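In: Need a 3D model of the sequence below.
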Amino acid sequence: MNRKQIRGVYLVTDRPLCIHHSLEEVVRLAALGGVSFVQLREKETDSRTFLELAKHLKKILKPFSIPLLINDRLDICLAAEAEGVHLGQTDLPWWEARKLLGEKAIIGLSLETKEDYFSLIQTHPKPELDYLAVSPVFDTDTKTNTKEAWGLTGVTWLKKQTNLPIVAIGGIKESNAADVIQAGANSLAVVSAICSAKDPKLATENLSKKIHSVV
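Out: As a prediction, the model looks like this:
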């Protein structure tokens, strides 16, 4: 995938937050609503269930040509033949993931602090990553183990530092979506704004409209 195409609404799944629909139905409705990416995040489940979910979501998304990314787990990504992986600061090093997944895979890396960014460019001035994720932009209940929120000024700061696309995550919803894009994000990663919506399709459409109102 061309790195410049990292944009739009990025759904990060959370099964406990899927209160009106099953995970699979949320993903299907989000796909109908025009979501650009889906990241399967499973922090508690066993590996076999994780893999089965990944394969199921892959089938749902295939007709829409929407990439499925796997959170943290390179083994699940490979076994499910997903399009890529999202990695945190304590996960498998992204350069090792690139070796195993190849050039075509989508690989994103979370940055929790400015120091994370400086460490990245000190060791890899031109990292072979597809995007950097600012995490979290705002304080949120879905990401409880992260550092201080970046805020809009943090998004703008990172935009000035890198040519890589920026995915913003954390506390993003329809009311602040346009502000985050205006600050410099290319894509908005959301969890509860879609997973907990009564109408995930409409929620995705509304978020997308906010993005395109700025871009």
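
In: CA only for contacts and neighbour counts going forward, please
Out: Will do.

In: which is the next helix or strand following the helix ranked longest in the chain?
Out: Longest helix of the chain, by residue count under DSSP state H: helix 47-61. As assigned by DSSP states H and E, the chain's next helix or strand after helix 47-61 is strand 68-71.

In: Can you pull out the residues in contact with that next one?
Out: Applying C-alpha atoms under 8 Å, 6 or more residues apart in numbering, the contact partners of strand 68-71 are 37-42, 54, 57-58, 61, 76-77, 82-87, 106.

In: Identify those among these that sit within helices.
Out: Reading helices off these with DSSP H, I get 54, 57-58, 61, 76-77.

In: just to revisit the earlier point, separate out the buried members of the contacts of strand 68-71.
Out: 37-42, 54, 57-58, 61, 76-77, 82-87, 106 (16 or more other C-alpha atoms under 10 Å).

In: The longest helix of the chain - contacts with which helices or strands?
Out: Other elements packing on helix 47-61 under the criterion 3 or more C-alpha pairs under 8 Å, 6 or more residues apart in numbering; DSSP states H and E are helix 23-32, strand 68-71, helix 74-80.

In: Alongside the first, I'd like the structure of this one:
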Amino acid sequence: MQFEAKMLRSYLVIGTQDLLAGQDLLALVEATLKAGVTIVQYREKGSAAIQNAADKLALAQKLKDLTTKYQVPLVIDDDVDLALAVGADGIHVGQSDQKMQQVVAKIKASAHPETFVGLSVSNLTQLANSDLTGVSYLGSGPIKATSSKADADPVIGLAGLTALVQATELPIVAIGGVSFTDDTVIAATGAHGLAMISAFTHAKDSELNTWVPKINQAFSK
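Out: Purely as a prediction, here's the structure:
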């Protein structure tokens, strides 16, 4: 699936470590897809995450089948081998993850050279020092304090996000401590979308069906 900036509008980031008691990951993802989520990132990290590689592969394949059903791209966080194994549409890497040149080279040499790449960039220094060759979009934040990521960078706020948007031509999706109600203020910075974890896991289906279309509309202007 070829990358388009509009894919970033409503961006679900999810792994088993993010689920609330009694939640099923596939059921949660399907509920968000039915509501209109435009992209899904599978991010399995931390001590509470799946540790067995075979189990992780099996779940990633089920997610790929599900997102394909809804014609929505699946992105795998950090693990390029897993992304290529399930034919994921994209891979997202952070500043401390695998080196960008190695990721891009591995993708180009694989059976899925069309796999797109997202990169986490939190400030202008990181942007200036990042190799953006082959990168399709940036994930920037945290916009607010967040408990979803133990190794999160310092909060950049709307001012930091705006500075990044103005410093690059790559589309940016904002992440970190944001909620459904932040759609209009984030859109006003020039960012292309809103990426969330907790907002999705805590939402009822009725809330998803209300807010996801609203978010998509906010970033379509």
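
In: TM-score for these two?
Out: For these two chains in superposition, a TM-score of 0.90 is obtained (TM-score structural alignment, normalised by the length of structure 1); 210 aligned residues with a C-alpha RMSD of 1.8 Å.

In: quick revisit: can you put the helices and strands packed on helix 47-61 of structure 1 in JSON lines and add distance to residue 134 of structure 1?
Out: Listed next are those as JSON lines, based on distance: least, C-alpha to C-alpha, whole Å:
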{"stretch": "helix 23-32", "distance to residue 134 of structure 1": "22"}
{"stretch": "strand 68-71", "distance to residue 134 of structure 1": "15"}
{"stretch": "helix 74-80", "distance to residue 134 of structure 1": "21"}
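
In: Go through the ones you listed and pick out the most buried.
Out: Across the helices and strands packed on helix 47-61 of structure 1, averaging neighbours per residue (mean count of other C-alpha atoms under 10 Å) puts strand 68-71 on top, at a mean of 27.

In: mean per-residue distance, that strand to structure 2?
Out: Mean deviation of strand 68-71 of structure 1 from its aligned counterpart in structure 2 after superposition (mean C-alpha distance after the TM-score superposition for structure 1): 0.6 Å.

In: Please say which position in structure 1 residue 212 of structure 2 maps to.
Out: Using TM-score structural alignment, the partner of residue 212 of structure 2 in structure 1 is residue 207.

In: doesn't residue 177 make contact with that match?
Out: Yes. Under the criterion of C-alpha atoms under 8 Å, residue 207 of structure 1 makes contact with residue 177 at 6.8 Å.

In: can you count the residues close to residue 127 of structure 1?
Out: When neighbours are defined as other C-alpha atoms under 10 Å, residue 127 of structure 1 has 13 of them.

In: per the alignment, it corresponds to what in structure 2?
Out: So, by TM-score structural alignment, residue 127 of structure 1 is matched to residue 133.

In: Okay, that match and residue 156 of structure 2: tell me how far apart.
Out: 24 Å (C-alpha to C-alpha, to the nearest Å).

In: again, but for residue 117 of structure 2
Out: From residue 117 of structure 2 to residue 156 of structure 2 the distance is 23 Å (C-alpha to C-alpha).

In: Repeat that for residue 62 of structure 2.
Out: Separation of residue 62 of structure 2 from residue 156 of structure 2 (C-alpha to C-alpha) stands at 35 Å.

In: Show me which of these two is the more surrounded one.
Out: residue 156 (20 against 14).

In: what lines up against that one once you look at structure 1?
Out: In structure 1, residue 156 of structure 2 lands on residue 150 (TM-score structural alignment).

In: With residue 174 of structure 2 instead?
Out: In structure 1, the residue matched to residue 174 of structure 2 (TM-score structural alignment) is residue 168.
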